[in-house]
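**Student:** the sequence isn't on hand, but the structure is:
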């Protein structure tokens, strides 16, 4: 069963990016830009996790969390540009389960969401390892093997590979990859992405110069293509 996630944030562009990323990993995502809209959704639908901004046009995330905790123990991740110690303490004191400061990378957000869902509901959301050719990728364990031998990847290399796995068989734009792996507000250049793709090919492809799996899609981005 897919997990239902509610994003409460008045930044529609950011919510769109997060929604696109999470739906690519199989989640059902709904977004609200105000407290009033959020309460309307919460009164009529079930959600397994809420990603909650603090600054909203008609209220605050703190007030929403307080009201929620009167009737529900749904997991809540505060995601906010307000990063002071007092705000973090308040977020936890009123019932928040996690606090993620903006800006953040999509990879870190996804990791936090998976961890919180796992703590709240058990391991039912864990996915089976992904296998292509002689490569096995275990997203949950953050491990990769080739011919049964562990492959050492940097954090960003693994996050990039996990992102491609999440969109397996679909071309992912360079902009989406940069946003999901390095963060929506990152100023990382596309050349950095190209370098990390080259490193992944060198570690995972039998013939890096003629990749069989991690392919370039002209004028778009990259795709993890598995035709076997």
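**Tutor:** Yes, it's here. All values derive from a computational prediction rather than experimental measurement. Numbering: from 1, shown residues only.

**Student:** contacts, neighbours, all on C-alpha from now
**Tutor:** Fine.

**Student:** quick one: residue 157 and residue 202 touch, right?
**Tutor:** No. Contact between residue 157 and residue 202 fails when scored by CA atoms under 8 Å: they sit 11.5 Å apart.

**Student:** structure B:
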């Protein structure tokens, strides 16, 4: 059996609300209230997406995350009351695709689900082209076009933009970007990212102070906008 969404949430009222809301939107939904139950459900249901609370009664959701990722191909969105930047970074570094802080609106949740669904669809096969608004990125040809005009980027600028494009709208943490571009010994050199993001925004944004494409998740990382 394959379902659209597995909701891993130990608060009964919220779990019921999520299941009812998502079912009304046409998703097939199953629920779990404990980590051991979530692992069992993954084996049976093979969900396309998992909404994962971190505060589970039998273990911390963060420690559960790698096991879930190892057992299925689901996109994982953390749904948690923990709003600290360190918690978000840890979850994203551990493999979560997104992080939604409680309380949240149904509209925001549904928007995140649409992005996750689109990202999953685009992953097979991996797209070599990315387009949003007037920005086009061709990874195979190493070509960036803005409003019909080719934009010249340095190798490092293109590498940074390519990583964000391949993440399909998902936040990429500072550490992930630094290790991918400069190596593991530079995981704390966030000033590198600030410099290159500023240069990219000067080349790609109509108003670098109010970016449309290259978005910041404060204290966590960056993402490329997804339509």
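**Tutor:** Here it is on my side, so go on. What you see is a predicted model; the values in this text were computed from it and never measured.

**Student:** quick revisit: out of residue 157 and residue 202 of the first structure, which sits in the busier spot?
**Tutor:** The neighbour comparison of residue 157 of the first structure against residue 202 (other CA atoms under 10 Å) goes to residue 157, with 18 against 14.

**Student:** so the spatially closest residue to that one that is not a sequence neighbour, which state does it fall into?
**Tutor:** Counting by CA to CA, 6 or more residues apart in numbering, residue 157 of the first structure lies nearest to residue 196, which is 6.2 Å off, once chain neighbours are set aside. For residue 196 of the first structure, the assignment made with DSSP: H, G, I helix; E, B strand; the rest coil gives helix.

**Student:** check contacts around residue 196 of the first structure.
**Tutor:** 156, 157, 160 (CA atoms under 8 Å, 6 or more residues apart in numbering).

**Student:** what about the helix or strand hosting residue 63 of the first structure, how far off from the second structure?
**Tutor:** Taking DSSP states H and E as the definition, residue 63 of the first structure sits inside helix 61-71. Using mean CA distance after the TM-score superposition for the first structure, helix 61-71 of the first structure ends up 1.7 Å from its aligned counterpart in the second structure, as a mean over the superposed pairs.

**Student:** following that helix, which helix or strand shows up next?
**Tutor:** strand 76-80.

**Student:** what's next to that next one, contact-wise?
**Tutor:** Contacts for strand 76-80 of the first structure (CA under 8 Å, 6+ apart): 49-55, 61, 65, 91, 95-102, 113.

**Student:** about what we covered before: now the helix holding residue 63 of the first structure: how far from the chain's centre is it?
**Tutor:** Centroid displacement of helix 61-71 of the first structure relative to its chain, using CA atoms, centre = their mean, to the nearest Å, is 24 Å.

**Student:** how about the strands in the second structure?
**Tutor:** Under the criterion DSSP state E, the second structure contains strands at 5-8, 29-32, 49-52, 75-80, 98-101, 129-132, 135-138, 143-146, 149-150, 172-173, 214-217, 221-224.

**Student:** mind putting the ones you listed in JSON lines, distance to residue 157 of the second structure and mean neighbour count included?
**Tutor:** Formatted as JSON lines, these follow (distance: least, CA to CA, whole Å; neighbours: other CA atoms under 10 Å):
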{"stretch": "strand 5-8", "distance to residue 157 of the second structure": "36", "mean neighbour count": "26"}
{"stretch": "strand 29-32", "distance to residue 157 of the second structure": "41", "mean neighbour count": "20"}
{"stretch": "strand 49-52", "distance to residue 157 of the second structure": "32", "mean neighbour count": "26"}
{"stretch": "strand 75-80", "distance to residue 157 of the second structure": "28", "mean neighbour count": "24"}
{"stretch": "strand 98-101", "distance to residue 157 of the second structure": "24", "mean neighbour count": "20"}
{"stretch": "strand 129-132", "distance to residue 157 of the second structure": "16", "mean neighbour count": "16"}
{"stretch": "strand 135-138", "distance to residue 157 of the second structure": "12", "mean neighbour count": "18"}
{"stretch": "strand 143-146", "distance to residue 157 of the second structure": "11", "mean neighbour count": "18"}
{"stretch": "strand 149-150", "distance to residue 157 of the second structure": "14", "mean neighbour count": "12"}
{"stretch": "strand 172-173", "distance to residue 157 of the second structure": "15", "mean neighbour count": "22"}
{"stretch": "strand 214-217", "distance to residue 157 of the second structure": "12", "mean neighbour count": "17"}
{"stretch": "strand 221-224", "distance to residue 157 of the second structure": "14", "mean neighbour count": "22"}
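
**Student:** quick one: closest of the ones you listed to residue 122 of the second structure.
**Tutor:** Residue 122 of the second structure sits nearest to strand 129-132 of all the strands of the second structure, at 10.1 Å, using CA to CA.

**Student:** state the span of the first structure onto which the closest one is aligned.
**Tutor:** Using TM-score structural alignment, strand 129-132 of the second structure corresponds to no residues of the first structure.
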